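[1] Okay, predicted coordinates and the sequence, questions at the end:
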Amino acid sequence: MSKEQELQIAKLTTYLLPLYKKEFPIIFFWTPRSGCTTLMRWFFFQNGLLQKAMDYNPWVHSYRMEVFEKGNHYRADIIDQILAGKKDTYKLVRNPYRRAVSSFLASIDNDKIMKEIAPNYHNGFSFKEFLYLIRKIGVSKNQLNSHIAQQYDEGEEVIIKDYVRLENFSTEMKAIENKYRLLDSPILSISNSSHHLSGQMVEKGAFANVKMSLKPYGKTLPTYESFYDKETKELVRELFKKDFEKYGYNQTNITI
C-alpha cells in the first residue's frame, strides 16, 4: 500500500469511524444527515446486533458510540483491514440539495451546533442566512460540524470504491444483500425513524428567507423545494460543489 493510501486511511478514520465487523464482508463509510441512522440499523441487523442496540437505546448512535466502537482496537482493526484490502469499501451519500436543508433543520434544533456556527443568533435564522454562515466558516470536516460539512473527503476514492445513494437506498441495499448473500433485511421498518422530518415537510411556498427556530415552529415544515430560490440554489451548488461532482448528482434539478 502506498504512502498516499496510508495517509488517506488515517484521514478517513479521524472524524467518523466507518461501520466494521471482522466477520462482515464490507466496511461502510457514512456521513451525518445522509441516512446514517438507517444504515446503522441495517448494519446492526445484518450482524445480529439490532435488538441489542435498540434495547440499549432506541437512538442507535448511542450503542455505536458507547458500546460498539469502544471494543478493543476498533479503529486499529479497521485500518489493518483496509490495508489488507480484503474487504470491499462502500459509502452512503445523499443529494446535496436535500442534505443542506436537512442540515439546516438539524442545526436550528440543536443547541450545540447553534453555538458552534451562530452563537449570536438567538431567535433562529433563515436557510439563506445559514448558507452564508457556512460559506464564512468553510465546509471541510476540520472546519465545520460533520452534520453540515461536505460529505466528500479529499482523495477518498483511493480507499472507497463503491457508493450507495440514499435516494436509491432500498434497491441498492437489496442488491448488496444479494451480492454478498446477506440477510434479507426489513428495509422499510429499518428506515422509519422518529427524527426524520420528511413526513412533516408539506408546506409549499417561498421559505428561503424565512427565519426559523424548529422547536416553536410547529408540526408542519416547508417542503425541501420551498427552501430554494435562485440564490440559495447557487449557494448550495457552490458550497457543496465537490459532493455534486464526485457523487454525480444533478446540479440543476432540485426536485427529487
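    Happy to help now that I have it.

[2] okay, CA-based contacts and neighbour counts for the rest of this
    Noted.

[3] Please tell me how far residue 62 sits from residue 28.
    18 Å (Cα to Cα, to the nearest Å).

[4] putting a second one here so we can go through both:
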Amino acid sequence: MPKKPMAKKRDTDSLGESAGSVVDVAINRLKERIEAGEFAPGQRLPPEMVLAGELELSRPSLREAVRALAMAGVLDVRRGDGTYVTDLRPDRLLRAIGSFLDLAHDTGLDEMLECRKVLEPGATALAATRIDEATLDALRGRIERMRTLHDPEELVREDLAFHADIVAATGNRTLESLLASVTQRTARARIWRALVKSDVLSWSHEQHMDIYRALRARDSLAAFTAAHRHVDDVEAWVRERLDAVREHSPEADAKGIRMEERI
C-alpha cells in the first residue's frame, strides 16, 4: 500500500518562511497563551519539549520566542530551574512588544518607512556641514550608551534621540518637525526589530559609528551614504517581515492564500 503523506507541522518552517518570520509566529503563539491567562504571573512554563508540542512549534523557534520575551521582561529564564512568567501585568506585555500583525495592518507604515529613507540621509548630509563639536561629542556618548542597553524600548529611544540630534544640527526646524513625525510612526516596528534580531547591538553600533565618523569628518557625501545604508537596512528588514506576516495573517488564510517558498 502507498504510504500516506506526512501531515505538515503547523510551525511555519514547513511553509518555507524566513527564520525571522517563524520567530514572529512563535512569539505570538506564546504571547497569546500568556495574555489569555493560561500561564499566570509567577508560574513556571512547561518543559520545552512539552510546550513546543502544545504550541505546535519547533524547539528552536520556541527558544527564540522565549529569548525575545525574556528581553522584553515578560519571561524570566532561571538557569537550572526553568522559565517563569514575570509579575508584569498584561498591559505591560502589550505595550512592550505589541503585535507585528498589528503593524502589518497599519497601511501608513509603508509610507512612513519610505519617507524616512527619503528625508533622513539628506538631513544627515546637511548636518555634516553644520554640526558643532559639542553635538558630535554628545553623539559619541549616545553610541556608547546604546552598546550597554538590552531593553528594546530603551535602545530604540536612544536610537531615536541619536538621529534627532543629527537633524537638529541642521538648524532647519521644518525638517526637524517632519522627521520627528516620521520616526515616531516607525518606532514600534523598530522596537520589534530590536526584540527579535539577535545581532542588533553590534549591527547598530557599527552603522552608527559609520554615520558619526562621516559627520566628524564633515563629509556630507559619506554622511548621506552611511545614513542611507542604515535606513535602507532597517526598512528592508521591516518590509520583509511585514510581507511575511501579512501573507500568513488569518485574513489571508481565510482566502486560501499560501506562503510562497523562499530560498
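    All right, it came through fine. Since we're looking at a predicted model, the values are computed, not measured.

[5] Do you know the score for how well these two fit?
    Here the superposed chains carry a TM-score of 0.27, computed using TM-score structural alignment, normalised by the length of the first structure; 115 aligned residues with a Cα RMSD of 5.8 Å.

[6] related to what we said a few turns ago, more crowded one of residue 62 and residue 28 of the first structure?
    Shown here are residue 62 of the first structure and residue 28; by other Cα atoms under 10 Å, residue 28 has more neighbours (23 against 14).

[7] Does that one belong to a helix, a strand or coil?
    strand (DSSP: H, G, I helix; E, B strand; the rest coil).

[8] pretty sure residue 163 of the first structure is in a strand, no?
    Yes - according to three-state DSSP, residue 163 of the first structure belongs to a strand.

[9] got the contact list for it?
    90, 91, 92, 93 (Cα atoms under 8 Å, 6 or more residues apart in numbering).

[10] which SSE is the residue nearest the centre of the second structure in?
    Residue closest to the average C-alpha location in the second structure (Cα atoms, centre = their mean): residue 193, at 1.0 Å. Secondary-structure assignment from DSSP states H and E places residue 193 of the second structure in helix 187-196.

[11] now for that helix, which elements pack on it?
    helix 19-35, helix 59-71, helix 90-97, helix 100-104, helix 152-168, helix 220-247 (3 or more Cα pairs under 8 Å, 6 or more residues apart in numbering; DSSP states H and E).

[12] quick one: the last one to chain centroid distance?
    It stands for helix 220-247 of the second structure. 12 Å (Cα atoms, centre = their mean, to the nearest Å).

[13] Check which residues of it are buried.
    Buried residues in helix 220-247 of the second structure, counted by 16 or more other Cα atoms under 10 Å: 220-232, 234-235, 238-239, 241-242, 244-247.

[14] what separates residue 26 of the first structure from residue 81 of the first structure, distance-wise?
    The value you get for residue 26 of the first structure to residue 81 of the first structure, if Cα to Cα is used, is 10 Å.

[15] With residue 63 of the first structure instead?
    Residue 63 of the first structure is 22 Å from residue 81 of the first structure, by Cα to Cα.

[16] More neighbours: those two, which one.
    Ranked by neighbour count (other Cα under 10 Å), residue 63 of the first structure and residue 81 place residue 63 first, with 20 against 17.

[17] measure the nearest residue to the more buried one once chain neighbours are set aside to residue 77 of the first structure for me?
    Of all residues not flanking residue 63 of the first structure in the chain, residue 53 sits nearest, at 5.4 Å (Cα to Cα, 6 or more residues apart in numbering). Residue 53 of the first structure is 21 Å from residue 77 of the first structure, where distance means Cα to Cα.

[18] So for these two, which sits in the more crowded spot?
    A direct count of neighbours by other Cα under 10 Å for residue 53 of the first structure and residue 77 places residue 53 higher, at 22 against 14.

[19] Point out the other elements, helices or strands, that the helix or strand that the more buried one is a member of touches.
    In the assignment (DSSP H and E), residue 53 of the first structure maps to helix 50-56. Contact partners of helix 50-56 of the first structure among helices and strands, from 3+ Cα pairs under 8 Å, 6+ apart: helix 36-46, helix 60-66.

[20] Just the residues contacting that helix, thanks.
    With contacts defined as Cα under 8 Å, 6+ apart, helix 50-56 of the first structure is touched by 41, 42, 44, 45, 60, 62, 63, 64.

[21] Now for the fifth one, how many residues are close by?
    Per other Cα under 10 Å, the neighbour tally for residue 60 of the first structure reads 20.
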